[in-house]
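> Pasted the sequence and its predicted model underneath.
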Amino acid sequence: MTLRVERDGASGVAVVTLDREHRHNAVDLETAAELSQVWRDFRFAEDVRAVVLTGAGTAAFCTGIDRAVDVPQPGSPYSADDPLLSIGPKSGDLWKPVIAAVNGMACGGAFYLLGEAEFIISSTSATYFDPHTSYGMVSAYEAVYMAQRMPFGEAARMSLMGTAERLSAQRAYDIGLVSELTGPGDLLPAALRAARTLAGFPTEAVQGTVRALWAAKQAALQQALAQAPALIALGNLAPERQADLFAGRRRAPEPRVR
């Protein structure tokens, strides 16, 4: 198992922890399948009325897809297999509120998760960045999700600047990506406090409100996401060239944190 799922039936809160600390909580195929399944299961769990999503350890919340994973692709520019498409709660048709508790790095494919959370509580030690362009890859799904949650100029800068810059937790809070900042030791208690409040309200009203909030943005989101596969097929470098750029990341200058 690559997830830890802890339920507190008394409060109605479940904590889902990405449990691959040795890989900076990167998502492999097993993790992707487990995430997809847990959101589907929570739809039927009457003892789960709100969820906290976090990552093990303090170094990273999630660093996207594990680059050690080999995902076979169909030999056609018109179709692609992306194992991250089903890892978010909304893709699993879960409309119970999910609060993301971010510690350490959140980058790349982490935005599939953050993009489908209701709101984000962040440790002051967290940083946010999108490495795609540095490695010859199109940031498509990630950029779309972040453009829905951040001012356009901030989303554009983060998506385009790759590994050269990281968004500090304070800056993420200032621009509205993050709703609350805490010290590293206070992160989970703060997220649990909010989740317990939501779980204490009538669940039909909470889920209806979640659904209404997403209805306000979902049409534009789905239209934008529909363009992503073609943009990736057109703009990505060949996998071996991506691997060369990724292997050279250790020689790159230290990123600027703003």
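Thanks, I have it. Numbers count the residues shown, from 1 in each chain.
> When you work out contacts or count neighbours from here on, use the C-alpha atoms and nothing else.
OK.
> List the buried residues of the helix or strand harbouring residue 219.
Following DSSP states H and E, the helix or strand that holds residue 219 is helix 203-235. Neighbour counts over helix 203-235 (16 or more other C-alpha atoms under 10 Å) mark 203, 206, 207, 210, 211, 214, 221, 228, 229, 231, 232, 233 as buried.
> Surely residue 7 touches residue 49?
No - judged on C-alpha atoms under 8 Å, residue 7 makes no contact with residue 49 at a distance of 10.2 Å.
> Pull up the overlap in contacts between those two.
13, 14 (C-alpha atoms under 8 Å, 6 or more residues apart in numbering).
> Apart from its chain neighbours, what residue comes closest to the most centrally placed residue in the chain?
With distances taken as C-alpha atoms, centre = their mean, the residue of the chain nearest its centroid is residue 113 (2.6 Å). In space, and not counting its chain neighbours, residue 113 is closest to residue 88: 5.0 Å by C-alpha to C-alpha, 6 or more residues apart in numbering.
> one more structure, for comparison:
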Amino acid sequence: MTLTVERDKATGVAVVTLDRERRHNAIDLATAAELAETWREFRFDAAVRAVVLTGAGPAAFCTGIDRGVEVPQPESPYSVDDPLVSIGPKANDLWKPVVAAVNGMACGGAFYLLGESEFIVAATSATFFDPHTSYGMVSAYEAVYMAQRMPFGEAARMSLMGTAERLSARRAYEIGLVSELAEPAELLPATLRTAETLAGFPTEAVQGTVRSLWSAKQAALQQALAQAPHLVTLGNLAPERQAELFASRRGSPEPRIR
């Protein structure tokens, strides 16, 4: 198992933990499948009324898709197979509120999860960045999700600056990506307090409000995401060239924190 799921029937809160600490909670195919299955299970579990999503260990919330994963692609410029498109709660028709507790790094494919959470609580040590452009890859889905949650200029800067720069938790809070900051030891308790409040309200009203909030931007989001596969197919470098860039940057200077 690559996820840990704990349900508290007394509070109505489930805690989902990405449990691949040695891989910085990167998502492999098994993790992607478990996430989708977990969200679908919560749809039918009346005892779960709110969810906290976090990562194991202090170093990372999630660092996107595991670089060891190989995904065969169709020989077509019109489509791309992306195992991360179905890892989020909304992609699996879950409308119970999900609050993300971000500990450490959140980058790349982590934004599929953060983009479908209602809001984010972050440790003061957390950082956010998008490495795609550094490795000759298009930031498509990630950029779309972040453009929905951040001022456009901030989303553009993070998406384009790649590994050269990281957004601090403080800056993420200042621009509205993060709704609350907590010291690392207090991150989970702070997030649980919020989730327990949500779980204590009538779930029909809470889920209806979640749907209302998402309906405000759903049309634009779906239109933007529909373009993502084509942009990835046309703009990504060949995998072997991506690997060369990845290897060449291992000794790069430490990224700037802003």
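Sure, I can see it. What you see is a predicted model; the values in this text were computed from it and never measured.
> After superposition, what's the TM-score here?
Their TM-score after superposition, calculated using TM-score structural alignment, normalised by the length of structure 1, is reported as 0.99; 258 aligned residues with a C-alpha RMSD of 0.4 Å.
> With neighbour numbers in mind, choose between residue 7 and residue 49 of structure 1.
Neighbours were counted for residue 7 of structure 1 and for residue 49 using other C-alpha atoms under 10 Å; residue 49 has more, 28 against 15.
> Quick check: the gap between that one and residue 5 of structure 1.
As judged by C-alpha to C-alpha, to the nearest Å, residue 49 of structure 1 and residue 5 of structure 1 stand 14 Å apart.
> swap in residue 248 of structure 1?
Separation of residue 248 of structure 1 from residue 5 of structure 1 (C-alpha to C-alpha) stands at 36 Å.
> the more surrounded of those two?
Comparing residue 248 of structure 1 with residue 5 by other C-alpha under 10 Å, the one with more neighbours is residue 5, at 16 against 10.
> The residue nearest to residue 113 of structure 1 falls within a strand, correct?
No - the assignment for residue 88 of structure 1 is coil, going by DSSP: H, G, I helix; E, B strand; the rest coil, so no strand is present there.
> what's the counterpart of it in structure 2?
In structure 2, residue 88 of structure 1 lines up with residue 88, judged by TM-score structural alignment.
> what do you get for residue 192 of structure 1?
Using TM-score structural alignment, residue 192 of structure 1 sits opposite residue 192 in structure 2.
> related to what we said a few turns ago, pretty sure the residue nearest to the centre of structure 1 sits against residue 85.
No - applying C-alpha under 8 Å as the test, residue 113 of structure 1 and residue 85 come out as separate, 9.7 Å apart.
> and stretch 111-130 of structure 2, which stretch of structure 1?
Residue span in structure 1 matched to stretch 111-130 of structure 2, by TM-score structural alignment: 111-130.
> The matching stretch spans what distance, first to last residue?
Termini of stretch 111-130 of structure 1 sit 9 Å apart (C-alpha to C-alpha).
> Determine how far it lies from the middle of the whole chain.
6 Å (C-alpha atoms, centre = their mean, to the nearest Å).
> One more: stretch 99-117 of structure 2?
Chain-centre distance of stretch 99-117 of structure 2: 3 Å, with C-alpha atoms, centre = their mean.
> Residue 104 of structure 1 contacts residue 126, doesn't it?
Yes - at 4.0 Å, residue 104 of structure 1 and residue 126 qualify as touching, with contact defined as C-alpha under 8 Å.
> what is in contact with these two at once?
Residues touching both residue 104 of structure 1 and residue 126 by C-alpha under 8 Å, 6+ apart: residue 60.
> about what we covered before: run through the neighbouring helices and strands of the helix or strand harbouring the residue nearest to the centre of structure 1.
Under the criterion of DSSP H and E, residue 113 of structure 1 resides in helix 110-114. Secondary-structure packing of helix 110-114 of structure 1 (3 or more C-alpha pairs under 8 Å, 6 or more residues apart in numbering; DSSP states H and E): helix 141-147.
> coming back round to it: so who does the match of residue 88 of structure 1 touch?
Applying C-alpha under 8 Å, 6+ apart, the residues near residue 88 of structure 2 are 35, 36, 39, 112, 113, 116.
> how near is it to residue 161 of structure 2?
From residue 88 of structure 2 across to residue 161 of structure 2, the span is 25 Å (C-alpha to C-alpha).
> same thing with residue 178 of structure 2?
20 Å.
> which of these two has more neighbours?
Applying other C-alpha under 10 Å to residue 178 of structure 2 and residue 161 shows that residue 178 carries more neighbours, namely 22 against 17.
> pretty sure the more buried one contacts residue 120?
Yes - in terms of C-alpha under 8 Å, residue 178 of structure 2 counts as a neighbour of residue 120; the distance is 5.0 Å.
> need the contact list for the nearest residue to residue 25 of structure 1 once chain neighbours are set aside.
Nearest residue to residue 25 of structure 1, sequence neighbours excluded (C-alpha to C-alpha, 6+ apart): residue 62, at 4.8 Å. Residue 62 of structure 1 is in contact with 18, 24, 25, 26, 27, 55, 105, 106, 107, 109, 110, counting by C-alpha under 8 Å, 6+ apart.
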